Each structure stands twice: as structure tokens, then as C-alpha cells.
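**Q** sequence first, then the predicted structure:
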Amino acid sequence: MGGSMFSLVQNETLKILRRRRFLVVFLILLILIPIFTYAQYRASLTAQKQLGTDDWRALLQQQIVDLQNRLSSNRLPEEWREILKIRVQMQQYYLEHDINPNAPGGPTFARGFMDQAVSLFLPMMVVVLAVDLVSSEYSEGTIKLLLTRPVRRWKVLTSKLIALILFISLTVLLTLLMAYLISGLVFGYGGWDMPVLAGFQVVGGELDTSQVFLLPQWKYLFMQYGLGWFVCLVVGIIALMVSVLVRSAAAGMGIMMAALISGTILTQMASSWESAKYLFVVNLQLTDYLAGTLPPIKGMTLPFSLAVLSVWALAALCVAYFVFIKRDVTS
């Protein structure tokens, strides 16, 4: 089994490289990360210009004042009011403990980039890799050739899954390296040992700081990108299932994109629909739990979201294997 599985994985890896999906992902990152870096650089310059200082304490104090002014508005929805209250409390905590949460540097940019990318941008990159892993075999007419070889069907699908996991891991690692290397040209490469606060918890709409602890930024990044990798893995497995069920790569891409985009919208509006917390798309923002951000629906925790995503991934694997093994490819 070992030798045949290795050759199958090698074959699937070459297929992904031949279709240039990974090259597309690399080019998207290469184009977008410099744009995000420049946008953050311009934002920091604008903030400094408005206040006439580059002192981070003054900038943080101004952000707190701005948030408090927004909180005084009567037209602010109640769920947004809670989110802003938590943000004010967190920023006051940073100020009181003399810790700059946005100290410039490549590692800090990589941390902020993952926070923004984990629920939509990175999953979309994974969909690009995964959505035609099986459906392309139908469109290229190679499915009969693939399944008439003296290899069990479950081995064929497992080789595709292993190749997908390898490319997902490469994508997440590439995101970290490119975010660090490109932003470091502007912000510098220091900050790996900068203290970052973690362990914030939201209890009854209030920020609980009793469990807060300091850890070096490199450890925080390791935890954060680990959670990002898990999110990408779950999305990849679901996309693989869609690729098995739908013979058209374009249709599969449409289904996954619609799911991810609707998930982003639902996350903003789901506070009044409690059952939405069982949808995988509402649980993708795992890094928010590290940062202590208010979850989209009350009662959601990191173990809960990990459990929901794991159940979805296992269910998707079961469906994918069952359909792939049983399907009649002569039709």
C-alpha cells in the first residue's frame, strides 16, 4: 500500500501543479499583500498627520475617544454597541498596561493579515485549489482511466486528500512568509518577541481580563496560523466533497463562493438567529477567540467552533468517500 499510495499522491501533486492552481494562489498573494501593506502604511500616516504625533499612546487614546463618540449615538444597533464596548475596554487595558497592540513590524502585519483573511480570503484560496480535484477528472475525461486502474477507489480519493492537505499547508506557510517579508520592507522585520496579550474572555457582555496573559508574538503567530490552517483544512475538505458531488468545476466554485460570502454576511447579522452557530461558515473566524473579540452569537467559544468545524469536516469526508466509491462512472 505504501508505495502505491506514495505514487498516487505524487501523481495528484503533479496534476495540481500542471493545472497551475497553486501558481494562481501565489500570484494573488503576491499582488494583494503589497496592496494591503501600502493601505496600512497610508492609514498610519493619516492617523499621525491628524494627531500631529507618532506616539502610539496618543493614537490609542484618540481611537478610544472615537469609539466612545460612536457609542453615544442612539441609532447604533445593540449588537454593534456591545462589540464597540468590548473594543474600548480592550484598548483601555492595553493603555493601562503600557503595551502597544499595533507596534509596527512584519510579524505584527502578518498577525493582522491573518485576522482579516481567515474567514474569507484564505478559504477562497483553498477553494481555488480544491474545487476541481475530482470534477476536473470528469471534464477532462480521465475519470474512467483513473478508476479502472488496479487501485481501490478509496486510495484514489485519499491520495487527492493528502495532496490537498500538502497544498493547504503550503498556502498558509506562504501567506505567513510573504506577509512578513513584503510588509517588513516598509515596517521593519523586528517584533517577534514583542509581548502580545491573549486570554481575553467575554462574559455576559463584559470583558473578563482575569485570565489575560502575555506571550511573545512568535508564539501568538504560531497559535493563530495553526487555527488558520485548521479553518483552511475544513473548507478544503468541504470543497473536495462538492468536487465529488458536482461534475462541473464552475458549478462547484459557485457553490463554495456563495457559501463563504453568505457566511460573511451571516456573521454580521446572525446575533438574532441562534441556530446559525451550527453552520460551518459562521465558525470560521477562529482567530477572534485568541484576540478576545465578541463572538457573532452569544455562547460561542473556541472549543464549540472547533467541534462544529470538525463535525462538518467528518460529515463531508463520509459523503465524499461514500459517493466516490459507489458512483457509476460509465454513466
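**A** It's in.
**Q** C-alpha from now on. contacts and neighbour counts both.
**A** OK.
**Q** quick check: closest non-adjacent residue to residue 153.
**A** residue 325 (5.7 Å; C-alpha to C-alpha, 6 or more residues apart in numbering).
**Q** check the secondary structure at the one you found for me.
**A** helix (DSSP: H, G, I helix; E, B strand; the rest coil).
**Q** these two touch, right, it and residue 156?
**A** No - with contact defined as C-alpha atoms under 8 Å, residue 325 and residue 156 do not form a contacting pair (9.7 Å).
**Q** what's the neighbour count on residue 268?
**A** By the criterion of other C-alpha atoms under 10 Å, residue 268 has 13 neighbours.
**Q** sorry, back to before: which of residue 325 and residue 156 has more neighbours?
**A** residue 156 (20 against 16).
**Q** from memory that one sits against residue 8, does it?
**A** Yes - at 6.9 Å, residue 156 counts as touching residue 8 under the criterion of C-alpha under 8 Å.
**Q** rewinding a little: how far away is the residue nearest to residue 153 from residue 68?
**A** 58 Å (C-alpha to C-alpha, to the nearest Å).
**Q** same question for residue 134.
**A** Residue 134 is 52 Å from residue 68, by C-alpha to C-alpha.
**Q** these two: which is more packed in?
**A** Taking neighbours as other C-alpha under 10 Å, residue 134 and residue 68 compare with residue 134 leading, 24 against 15.
**Q** is it true that the more buried one touches residue 244?
**A** Yes - assessed by C-alpha under 8 Å, residue 134 is found in contact with residue 244 at 5.6 Å.
**Q** Three-state assignment for residue 53, please.
**A** Secondary structure of residue 53, per three-state DSSP, is coil.
**Q** element containing residue 4?
**A** Element membership for residue 4, per DSSP states H and E: helix 2-18.
**Q** give me the buried positions along that helix.
**A** 5, 8, 9, 12, 13, 16 (16 or more other C-alpha atoms under 10 Å).
**Q** can you give me the offset of it from its chain's centre?
**A** Once both centres are worked out by C-alpha atoms, centre = their mean, to the nearest Å, helix 2-18 turns out to sit 27 Å from its chain's centre.
**Q** show me the contact partners of that helix.
**A** Residues outside helix 2-18 that contact it (C-alpha atoms under 8 Å, 6 or more residues apart in numbering): 22, 23, 129, 133, 155, 156, 159, 160, 162, 163.
**Q** derive a ChimeraX selection command for the buried subset of the residues you listed.
**A** Buried residues within the contacts of helix 2-18, by 16+ other C-alpha under 10 Å, are selected in ChimeraX with:
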select :22,129,133,155,156,159,160,162,163
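**Q** from the contacts of helix 2-18, which two are the most distant?
**A** 23 and 155 (26.5 Å; C-alpha to C-alpha).
**Q** hey, where'd the strands end up in the stretch 201-331 of the chain?
**A** 201-203, 206-208, 213-216 (DSSP state E, counting those that start in this stretch).
**Q** structure B:
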Amino acid sequence: MANFFKLVHNENVKIYVRIRTWVMFGILAFITAIVPFLIYIAADGIGMASDGVGAWDGMLLTASVTFFLNIIFTVIVAADSVAGEYSAGTIKLLLIRPWSRGKLLLSKYLSVVLFSLAGTALLILFSAIFSLLLLPGSGGMAEMLPGWSAGKYTAFSLLSRYADLFVICTFAFMLSAVFRSGGLTIGLSLFILFMQNTLSLIFTPERYSWAKYALFNNMGLSQYMVSPVGGGGMTLGFSISVLVVYYIIFIAISWIVFVKRDVTA
């Protein structure tokens, strides 16, 4: 087990030794810090800064902006995780190590997940600090739904956004292992991210019965904060179950392809 932790550590070193990683963290921190300030300026301009917009609202609005950036950065790291070894020609050196391919793949996946958690923790921390400093109002978009406190509403919203990140991150990791192309992986992953809402509007569960099993219709779990039952009779438990099935499929494909693929000399 200690050797495996060293393997995970080595994969993390590959990520954090690159200047690109710290540039991404710097951009994420800067945007997360500046959004509450912009909200304060906008709210102050219409006389709502004192009591109309609160810290919880600032966190929610900031997260709605910066989580997209966090997902993009995580996809970039996931796309490079396996595909980068092929493009750099280091895959053969990796495979001659005294570890199974399955453990090598798992260590890479865990390093990507840890990066996603680090980015998420960073944006939550910065959005909380700057929202508390700049938006001390008592207002409450976060309290508009009956039965939801501001804290509970914000926590579930952030958790829902991370669930989307986690699924897209795993999808990108699978593509990286299958296609060995970082560019293709990033393109397809971001296509799913930005087309999710559009595809959900076109292929609705009310119109197409199969659509309730589609990945894009089960992402965005925050929809169940408004109503416990979604389109086509979908529920929170149903969507989570569908996402778990997709997750297992993504992981299985990644493992089968990486373990079985022949790396020619």
C-alpha cells in the first residue's frame, strides 16, 4: 500500500511541477476573488449592497461562474494524464515499472480527482472569504425556496456542481485513455459541458422515453431543489443511479483499453 501511495505521489508531482498548473490555480483564485467584488459594485449601484445581497448569494453567484472554469482546468489535466504519456513517448518507460497497468491507471485517475478537489476547495475558500468581506447583507436568493436554509441551499448547489465536474472529469479521463489524444479529449469533454442544457431542451424525457437515461439529462442535480420530480418522472435517486452507471462504464472502458492495449516498440 505504501508503494501505491508513492505511485500516486509521483503522479501528483507530474501535475504540480508544471507551471501550467499554478497558472490555472492563479487564474481560478483571481476570478473567484474578483466576482464577489463585481457583485458588490453592481448591488451597490442599485442600492442593494447593504441588505439585498448576502454572503451566501455571493458564494452561489461566484460558484456559477468559476465552476465552469474549474471544470475546464480539470478536463485539461485529465486529458493530459494518459494521452500525455503517449504524445511525450514516455508510456513505455511507465509500463516497465514494477506495477501493474491497473495500478498505474488508478494512480493517474486519483491524481486527477485530487486536482479537481483542490480546485474546488480553492474556489469555495476564496468565494466564502470575499463574499463575507464584501457582501454582509441579509438578502437571500439562497432562501427563496421553502424548506431550504441558506447554508443547506448553498451546500447542495456546490455539491451538485462538483458532481457534474466529477462525471465530466471521469469522462475526459476515459477519452484520454481510449484515444490517446489530449486535443480530442478536451474538445469532446467541453462539448458535453457546454451543450448539456441545449441537448436537454431538445431531447426531453417527456418527448423521448429513452432521454431520461441520457447523461446530459441527469446532470445538474440542483434541478431537484426546485421540484423533487423532474421531467419524465425522474427523481434525485434515479439521476444519481444513472450517473453511477455511467461512471462505472467510463471506468471500465478506461481500464479495459489501458490494460489490454498493446504498446508497440
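**A** Nice, I can see it. Since the structure is predicted, the reported quantities are computational estimates derived from the model, not experimental observations.
**Q** TM value for the aligned chains?
**A** For this chain pair, the superposition-based TM-score is 0.84 by TM-score structural alignment, normalised by the length of the second structure; 262 aligned residues with a C-alpha RMSD of 3.0 Å.
**Q** Throw the strands of the stretch 201-331 of the first structure into CSV and include mean neighbour count and distance to residue 236 of the first structure, thanks.
**A** Output for those, formatted as CSV (neighbours: other C-alpha atoms under 10 Å; distance: least, C-alpha to C-alpha, whole Å):
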stretch, mean neighbour count, distance to residue 236 of the first structure
strand 201-203, 18, 30
strand 206-208, 17, 34
strand 213-216, 13, 30
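**Q** quick check: which of those strands is nearest to residue 105 of the first structure?
**A** Here strand 213-216 is closest among these (C-alpha to C-alpha), at 13.8 Å.
**Q** so which elements touch the closest one?
**A** strand 195-198 (3 or more C-alpha pairs under 8 Å, 6 or more residues apart in numbering; DSSP states H and E).
**Q** could you check the distance from residue 153 of the second structure over to residue 144 of the second structure?
**A** Distance from residue 153 of the second structure to residue 144 of the second structure, by C-alpha to C-alpha: 9 Å.
**Q** the two: which is more packed in?
**A** Set side by side, residue 153 of the second structure and residue 144 show more neighbours around residue 153, with 21 against 13, by other C-alpha under 10 Å.
**Q** in space, what's closest to the more buried one - neighbours in sequence excluded?
**A** Closest to residue 153 of the second structure by C-alpha to C-alpha, 6+ apart is residue 142, at 6.0 Å.
**Q** thought the one you found was touching residue 55?
**A** No - with contact defined as C-alpha under 8 Å, residue 142 of the second structure does not count as touching residue 55 (9.7 Å).
**Q** setting aside sequence neighbours, what's the nearest residue to the residue nearest the centre of the second structure?
**A** The second structure has residue 165 as the residue nearest its centroid, 1.6 Å off, counting by C-alpha atoms, centre = their mean. Spatial nearest neighbour of residue 165 of the second structure, chain neighbours left out: residue 71 (5.5 Å); criterion: C-alpha to C-alpha, 6+ apart.
**Q** quick one: contacts for the alignment partner in the first structure of that neighbour?
**A** Under the alignment (TM-score structural alignment), residue 71 of the second structure maps onto residue 123 of the first structure. By C-alpha under 8 Å, 6+ apart, residue 123 of the first structure lies in contact with 231, 232, 235, 236, 260.
**Q** out of those residues, list just those in helices.
**A** 231, 232, 235, 236, 260 (DSSP state H).
**Q** now render the strands of the stretch 201-331 of the first structure as TSV, adding distance to residue 89 of the first structure.
**A** Converted to TSV, the strands of the stretch 201-331 of the first structure look like this (distance: least, C-alpha to C-alpha, whole Å):
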stretch	distance to residue 89 of the first structure
strand 201-203	11
strand 206-208	7
strand 213-216	16
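**Q** out of these, which gets nearest to residue 84 of the first structure?
**A** strand 206-208 (11.1 Å).
**Q** mind listing what residue 129 of the first structure touches?
**A** Residue 129 of the first structure makes contacts with 16, 21, 22, 164, 167, as judged by C-alpha under 8 Å, 6+ apart.
**Q** take these and lay them out in JSON lines including secondary structure and distance to residue 256 of the first structure.
**A** Converted to JSON lines, these look like this (DSSP: H, G, I helix; E, B strand; the rest coil; distance: C-alpha to C-alpha, whole Å):
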{"residue": "16", "secondary structure": "helix", "distance to residue 256 of the first structure": "19"}
{"residue": "21", "secondary structure": "helix", "distance to residue 256 of the first structure": "16"}
{"residue": "22", "secondary structure": "helix", "distance to residue 256 of the first structure": "18"}
{"residue": "164", "secondary structure": "helix", "distance to residue 256 of the first structure": "16"}
{"residue": "167", "secondary structure": "helix", "distance to residue 256 of the first structure": "18"}
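**Q** can you give me the angle whichever helix or strand residue 33 of the second structure is part of makes with helix 2-16?
**A** Using DSSP H and E, residue 33 of the second structure falls within helix 19-45. Counting by axes from the mean of the first three to the mean of the last three C-alpha atoms, to 10 degrees, helix 19-45 of the second structure lies at 60 degrees to helix 2-16.
**Q** helix 19-45 of the second structure: average distance to aligned residues in the first structure?
**A** Here the mean offset of helix 19-45 of the second structure against the first structure after fitting is 3.3 Å, by mean C-alpha distance after the TM-score superposition for the first structure.
**Q** now do the buried residues in that helix.
**A** Quick answer for helix 19-45 of the second structure (16+ other C-alpha under 10 Å): 21, 24-25, 28-29, 31-37, 39-40, 43.
**Q** centre of the chain to whichever helix or strand comes after that helix, how far?
**A** Using DSSP H and E, the helix or strand that follows helix 19-45 of the second structure in sequence is helix 55-87. Mean-position distance between helix 55-87 of the second structure and its chain equals 6 Å (C-alpha atoms, centre = their mean).
**Q** hmm, back to that, from the ones in helices among the contacts of residue 123 of the first structure, which is closest to residue 285 of the first structure?
**A** Distances from residue 285 of the first structure to those, taken by C-alpha to C-alpha, are shortest for residue 231, at 8.2 Å.
**Q** distance of the closest one relative to residue 121 of the first structure?
**A** Distance from residue 231 of the first structure to residue 121 of the first structure, by C-alpha to C-alpha: 11 Å.
**Q** just residue 41 of the first structure next, same as before
**A** Taken as C-alpha to C-alpha, the span from residue 41 of the first structure to residue 121 of the first structure is 21 Å.
**Q** now do residue 182 of the first structure
**A** Taken as C-alpha to C-alpha, the span from residue 182 of the first structure to residue 121 of the first structure is 18 Å.
**Q** look at those two and report which has more neighbours.
**A** residue 182 (19 against 14).
**Q** aligned to the more buried one, what sits in the second structure?
**A** Checking TM-score structural alignment: residue 182 of the first structure goes with residue 130.
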